[in-house]
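Novice: quick one, what's the 3D model for this:
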Amino acid sequence: MMTPGRADATVRIRSTLRIHLEPQGSVTNALLGQVLSVVCVIDVSNTPVTSFRWTHSGRSYIGQTFSKTITSKSDSGTLTCSVQSARAFTRINVWYPPEVHLEPRSDTIDVAVGEDLRVQCVADDANPSVHTFKWSHNGRTSAGSTFLKRDVTKSDQGQLTCTAYNGHMMTPGRADATVNVIYPPEIHLSTRQDVISVMAGHVVEVECVVDDANPTVTSYMWHHSGNISYGQTFLKNVSSSDSGNISCSATNKQGTSTVQTGIEVLQAYSLIEDNEYPVFLIATGSGLVILILIIIILIIIIIYQRRRMKTAKPIENPQRTAQTTRADVGGSQQMYETVELPSGGADNTYCALGMTPVRDDDPIYIYGNLGFEDEANTRQETGTASGQSYGDIQLEMNENIRKQRAKDKKVKPTKAQKYDDEPTYQNSVVRN
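Specialist: I've put the predicted structure just below:
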């Protein structure tokens, strides 16, 4: 019970407590995958401190040190340390590499030959922000958020890659696509001829060959003499009316390409001259070339046959060989013959042949018909033959023959006998 008029004295002691976080700063940067450690430090306290309480992203932690592995971008946020009535906080800033994509959004970017290729590299997210873009295309590099290639060719087909950098030695962001250069078919005909020559009644077969195409060819169409057919191969049994142009058109999603050639149908005609020798002519320009080749082949065959005949072994003449041998041995010989008389009888006469050796390049062979000198080139002399000659011929007729001819004079001579009335010379010598 208090005594009236007496005042009580009350002593109040003010509590003092100050704290801070280390590392210090209002922002604490952390990389993805990094272990983050923050310590709550007591600066001033007049009472013992036994409890530390942390809060982060709606969760509570106990202990003077906050430790956590940063696993995602969601780990960014405010971190608070509470000691009794004192509080200290910082903001966790999670760094992560860029997330980028290409515009147009496609793994494959189609572009036609001759067009311009434009691609944008877009950073969807990055902390910190992207500061550098680099492009790589078929071994070439360029910078900037936009890739531009004018007047595209087939060689521009390949991989296109964008790389985005935001620093702090983090893995850069990357996006890539395949540049697909499209173009109409490049084709040729299997014959590779300006004109296809074929005989009437024969089959023409031509294939439409694709050298290159992107995308692949989807259809083939043939035009010939106003007719249309389909398929990669043209096949027809031609007639004379089928001469003209033929074309193939190959189509893909990018366009159509056409190539053409000509068909020349050859006609064979049989012409007979004097009803004896058939002559076959080909009524085309190409047929003339074939005819010339045939003539050349025939000329070669004729030349070959003539040379073969010249080099053939000569024919041996046994009769002349025997006569020459006898002439060489004896120097002269007598040859007899039996003469049939007009009266029916026969008597013997003979020719005495005196042979003089004469040079003969090939005395035992003959190559053809033996020729004789013209009668005008011979001359007659009376007496004994002498000197170099091919032979001395001495003719004698016996008495019986002369008598018989005297009797025959009374009969009218025939045309074949009129020359028998000529005088008969004895011991006449003919030298040539």
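Novice: contacts and neighbour counts: CA atoms only from here.
Specialist: OK.
Novice: which helix in this structure has the most residues?
Specialist: When the chain is parsed with DSSP state H, its longest helix is helix 285-310.
Novice: quick one: buried residues of that one?
Specialist: Buried residues in helix 285-310, counting neighbours by 16 or more other CA atoms under 10 Å, are found at Gly287.
Novice: and that helix, what does it pack onto?
Specialist: strand 277-282 (3 or more CA pairs under 8 Å, 6 or more residues apart in numbering; DSSP states H and E).
Novice: check which helices and strands the strand it packs on sits against.
Specialist: strand 268-273, helix 285-310.
Novice: and the angle for that strand with helix 285-310?
Specialist: Interaxial angle, strand 277-282 versus helix 285-310 (axes from the mean of the first three to the mean of the last three CA atoms, to 10 degrees): 140 degrees.
Novice: angle of strand 277-282 against strand 268-273?
Specialist: Going by the same axes, to 10 degrees, strand 277-282 makes 150 degrees with strand 268-273.
Novice: Lys73: which of the helices and strands packed on strand 277-282 is closest?
Specialist: helix 285-310 (82.6 Å; CA to CA).
Novice: the closest one: what's the following helix or strand?
Specialist: Per DSSP states H and E, the first helix or strand lying C-terminal to helix 285-310 is strand 315-316.
Novice: what's near enough to touch Lys134?
Specialist: 141-145, 162-164 (CA atoms under 8 Å, 6 or more residues apart in numbering).
Novice: closest to Val49 out of the residues you listed?
Specialist: Using CA to CA, the contacts of Lys134 come closest to Val49 at Ala164, 48.9 Å.
Novice: tell me where this structure has helices.
Specialist: 285-310, 318-330, 399-408.
Novice: now render those as JSON lines, adding distance to Ile187.
Specialist: Shown next, in JSON lines, are the helices of the chain (distance: least, CA to CA, whole Å):
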{"stretch": "helix 285-310", "distance to Ile187": "27"}
{"stretch": "helix 318-330", "distance to Ile187": "77"}
{"stretch": "helix 399-408", "distance to Ile187": "103"}
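Novice: so for Gly255, which of those helices sits nearest?
Specialist: helix 285-310 (36.7 Å).
Novice: of all the helices of the chain, which one comes closest to Ser60?
Specialist: That would be helix 285-310 among those, by CA to CA, at 100.7 Å.
Novice: now show me the structure for the sequence below, then we'll compare the two:
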Amino acid sequence: MTQYIKVTEGKYFGEPGVTLSVTDLQVKVTPATVTEGQKVTLTCSTTCTLRDNPNPTYIWYKNGHVTNQSNSLFLNPVSSEDAGRYSCAVEGHEVLHSPEETLTVRYGPKNTSVSVSPSGEIVEGSSVTLTCSSDANPPVQSYTWYKKNGGGYQRMTGPQHVFNQIQSSDTGEYYCEVQNEMGTDRSTTINMDVKYGPKNTSVSVSPSGEIVEGSSVTLTCSSDANPPVDEYTWYKKNVTSPKASGKSYSITNISSEDSGEYYCEAENKIASSNSTALMINVAGDSEEEVM
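Specialist: So this is what the prediction gives:
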């Protein structure tokens, strides 16, 4: 027999003591391990009998917000958006929630994408980073990078691919492929257009062969650049001022005074480049031109 001892007014303690056991509402998830696409059932249960409502309706909460009103919550098929913290309460007793049960949904990679840093124009010689992002549970375990190159591909591994000094040859379309134990996914392609100043600048002469006094000659400047060359300037060695502008320079009724070394300067918004000099020898009526 328990003896009660009054300690303070209105409060009693028993000797040797009283043990009180309360069984509360609980959420059960079936199956315990959930994969996207499966049927999942959430059941609210208690061992207590509600005298005023022996067959109660339960109110379901997801992340603290009401989501449904039913005896059990069926998710068929379950998706990654269903993941969250679930609890339940008896209708009419909504202040008494069950403990929250976390629903974790496993799924393969999705929404895979590639980003470029820094954004904006990419200039040869700068540092550029490609980053592959994907939504997956469990997290992505492997990343593989591909560069479209004609009919073939170049493979690179890691969530990021860094070009410490990017080159014009790195121009192309890139995408990543990701994988976890649930599946694989690939991003759409992203185009990397590497800008660079003129290079391989050279001069050609037409017609080729002997240049005879009184004939016409055209010099043409060629250069590889991105964006394309927007300004060409022609120079003759030992002459201070430019001779002409434009991709081609034509000399009509050429004379021996036009003999000399000619070169062009090619320029775009990135940089400029000079060609090597081309020697023009103008032969007289009895002279033989040496090119």
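Novice: so after superposing, what's the score?
Specialist: Here the TM-score for the pair of chains, by TM-score structural alignment, normalised by the length of the second structure, is 0.65; 251 aligned residues with a CA RMSD of 4.1 Å.
Novice: circling back to that earlier point, ok, which of the helices of the first structure comes nearest Ser197 of the first structure?
Specialist: helix 285-310 (7.6 Å).
Novice: hang on, the earlier thing: and of the helices of the first structure, who's closest to Gln157 of the first structure?
Specialist: Closest among those, using CA to CA: helix 285-310, at 45.7 Å.
Novice: including distance to Thr132 of the first structure, could the helices and strands packed on strand 277-282 of the first structure go into CSV?
Specialist: Below are these laid out as CSV (distance: least, CA to CA, whole Å):
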stretch, distance to Thr132 of the first structure
strand 268-273, 79
helix 285-310, 70
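Novice: any idea how far Val204 of the first structure lies from Thr191 of the first structure?
Specialist: Distance, Val204 of the first structure to Thr191 of the first structure, by CA to CA, to the nearest Å: 10 Å.
Novice: what about the aligned residue in the first structure for Asn281 of the second structure, distance to Ser239 of the first structure?
Specialist: In the first structure, the residue matched to Asn281 of the second structure (TM-score structural alignment) is Glu264. Distance, Glu264 of the first structure to Ser239 of the first structure, using CA to CA: 10 Å.
Novice: next one: Ala123 of the first structure
Specialist: Counting by CA to CA - Ala123 of the first structure and Ser239 of the first structure are separated by 69 Å.
Novice: can you count the residues close to the residue nearest to Thr258 of the first structure when sequence neighbours are not counted?
Specialist: Setting aside the residues directly before and after it, Thr258 of the first structure is nearest to Ser249 in space (CA to CA, 6 or more residues apart in numbering), at 4.3 Å. Using other CA atoms under 10 Å, Ser249 of the first structure has 19 neighbouring residues.
Novice: go on, Lys236 of the second structure?
Specialist: Lys236 of the second structure, neighbours per other CA under 10 Å, totals 20.
Novice: quick one: contacts for it?
Specialist: Per CA under 8 Å, 6+ apart, neighbours of Lys236 of the second structure: 242-243, 260-263.
Novice: for Asn93 of the first structure, same thing?
Specialist: 27-30, 76-77.
Novice: separation between it and Gly287 of the first structure?
Specialist: 91 Å.
Novice: cool, Leu102 of the first structure as well?
Specialist: Taken as CA to CA, the span from Leu102 of the first structure to Gly287 of the first structure is 65 Å.
Novice: I figured Cys162 of the first structure hits Trp135, correct?
Specialist: Yes: using CA atoms under 8 Å, Cys162 of the first structure is in contact with Trp135, at 4.7 Å.
Novice: tell me which of those two has more neighbours.
Specialist: Cys162 (29 against 22).
Novice: show me what that one aligns to in the second structure.
Specialist: By TM-score structural alignment, Cys162 of the first structure lines up with Cys176.
Novice: just give the nearest non-adjacent residue to that match, would you?
Specialist: In space, Cys176 of the second structure is closest to Trp145, 4.4 Å off (CA to CA, 6+ apart).
Novice: and the one you found, what pairs with it in the first structure?
Specialist: Under the alignment (TM-score structural alignment), Trp145 of the second structure maps onto Trp135 of the first structure.
Novice: so what's the match of Asn281 of the second structure up against?
Specialist: 195-198, 242-244.
Novice: with Thr47 of the second structure instead?
Specialist: Going by CA under 8 Å, 6+ apart, Thr47 of the second structure touches 23-24.
Novice: same thing but 7 Å
Specialist: Contacts of Thr47 of the second structure were listed using CA atoms under 7 Å, 6 or more residues apart in numbering, and they are Thr23.
Novice: okay, it and Gly37 of the second structure: tell me how far apart.
Specialist: 32 Å.
Novice: repeat for Ser275 of the second structure
Specialist: Distance, Ser275 of the second structure to Gly37 of the second structure, by CA to CA: 65 Å.
Novice: between those two, which is the more surrounded one?
Specialist: Ser275 (19 against 15).
Novice: what's the burial count for the counterpart of Tyr263 of the second structure in the first structure?
Specialist: Taking TM-score structural alignment, the alignment pairs Tyr263 of the second structure with Ser247 from the first structure. When neighbours are counted by other CA under 10 Å, Ser247 of the first structure registers 17.
Novice: wait, isn't Ser247 of the first structure in contact with Ser225?
Specialist: No: the pair Ser247 of the first structure / Ser225 is not scored as a contact, 10.0 Å apart, by CA atoms under 7 Å.
Novice: so which of the helices of the first structure gets nearest Pro172 of the first structure?
Specialist: That would be helix 285-310 among the helices of the first structure, by CA to CA, at 70.7 Å.
Novice: centre of the chain to that closest one, how far?
Specialist: Computed by CA atoms, centre = their mean, to the nearest Å, the chain-centroid distance of helix 285-310 of the first structure equals 33 Å.
Novice: stretch 268-284 of the first structure too?
Specialist: Counting by CA atoms, centre = their mean, stretch 268-284 of the first structure comes out at 40 Å from the chain centroid.
Novice: quick revisit: need the buried ones from the contacts of Glu264 of the first structure selected in PyMOL.
Specialist: Here is the PyMOL selection string for the buried members of those, based on 16+ other CA under 10 Å:
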select buried, resi 195+196+197+198+242+243
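Novice: among the contacts of Glu264 of the first structure, which two are most distant?
Specialist: Val195 and Asp242 (12.8 Å).
Novice: list the contacts of the alignment partner in the second structure of Ser67 of the first structure.
Specialist: Aligning on TM-score structural alignment places Ser67 of the first structure opposite Phe74 in the second structure. Applying CA under 7 Å, 6+ apart to Phe74 of the second structure gives the contacts 40-42.
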